[in-house]
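Asks: model this:
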Amino acid sequence: MSVNKPSNIDEYISGFPVDVQTVLEEIRSIITDTIPEAEESISYGMPTYILDGKTLIHFAAHKKHIGLYPVPTDGTFEKEFLSYKTTGRGTIQFPFGKPIPKDLIAEIAAFRAEKIRK
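Replies: Sure, this is the predicted structure:
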C-alpha cells in the first residue's frame, strides 16, 4: 500500500483523527500567531515553518505524542522542559491527554526566530 505524502499542512492535518487534528491546528495557530511572517511548508513529511530561507520549526503527530523540532539543547529552556520528554538532538514531546503548553511553544518559536535573524 502506498501512502501519499502531504503537499501542505492542511493535507497533513487532515490525515489524522479529529482529536489529533485539533491539537495540530492549535500548534499551527500558536506558531503562525507568534511568527506570522514564517512560511508554511512540508519538509521530511512534517509541517514546517521557514523564516528567511531557514527552517524555523517542525511539528509532527506520533502515536502517543506531538513532537516539536528543533528545540534548544543549550539549557535555555531547561526548567520548562522538565515536564516533557526531550532528546539531546533537539526534540521535545508533548503527550496526548495533557494540555498543550501554548506559552512554551510560542517561546520556542520566538527563540528560534531570534536565532535565525541574527
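
Asks: could you use CA atoms for every contact and neighbour count after this?
Replies: Noted.

Asks: give me every residue that touches residue 24.
Replies: Residues in contact with residue 24 (Cα atoms under 8 Å, 6 or more residues apart in numbering) are 13, 61.

Asks: tell me the secondary structure for it?
Replies: Reducing the assignment at residue 24 to three states with DSSP: H, G, I helix; E, B strand; the rest coil gives helix.

Asks: please give me the structure for this one as well, since I'd like to look at both together:
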Amino acid sequence: MNQNGQHSELVDEYIASFPADVQLKLQRLRQIIGEAAPLAEEKISYKMPTYAQHGNLVHFAAYTKHIGFYPAPSGILAFKEQLSRFKGAKGSVQFPLDQPLPENLIREIVEFRVKENVERSQK
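Replies: Next up, the predicted model:
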C-alpha cells in the first residue's frame, strides 16, 4: 500500500511484466506482505517492489526460476533454521517458482521485520 492505502501502480506494472503463473505468485506474496504489514508503504526501490515502515522492511523480485525475497540480514538470521531448505545469502532467500510459497513463514518474517523497525524507531 502507498501512503493513501492504495497499491502502487509501479508495483502493479512490475508484476504485470511477468508470465501469468509468476504473476499469481507475486500477487499472493504481495497480499501476504500487505496483511502482515498493513501500515507499510508499497513502492519500488532498487528496481523491485519494496515495503517500508520506519525504514525498509522487505523487497522481492522475480527471476527465471525463483522469487528473491529480501528481508534484510536480521530477517534471514532470525529464521535461519526455517529457511535452511532454500538457497539464500546474508540478506536474501530464493523461493523456487516450481514450489508453493512458504506463506506462513513469509508472514512471520514480515511481522518480525515490522516489530524490529518499530522498536528501533522508538529508541
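
Asks: assumed residue 40 of structure 1 was part of a strand.
Replies: Yes. Following the definition three-state DSSP, residue 40 of structure 1 is counted among the residues of a strand.

Asks: which residue in structure 2 aligns with it?
Replies: Under the alignment (TM-score structural alignment), residue 40 of structure 1 pairs with residue 42 in structure 2.

Asks: quick one: what's aligned to residue 31 of structure 2 in structure 1?
Replies: Match for residue 31 of structure 2 (TM-score structural alignment): residue 29.

Asks: give me the buried positions along the host helix or strand of its match.
Replies: Per DSSP states H and E: residue 29 of structure 1 is located in helix 18-34. For helix 18-34 of structure 1, burial by neighbour count (16 or more other Cα atoms under 10 Å) applies to 20-21, 23-24, 27-28, 30-32, 34.

Asks: can you list those residues in CSV and add distance to residue 73 of structure 1?
Replies: Formatted as CSV, the entries for the buried residues of helix 18-34 of structure 1 read as follows, by distance: Cα to Cα, whole Å:
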residue, distance to residue 73 of structure 1
20, 27
21, 28
23, 24
24, 23
27, 21
28, 22
30, 21
31, 20
32, 23
34, 21
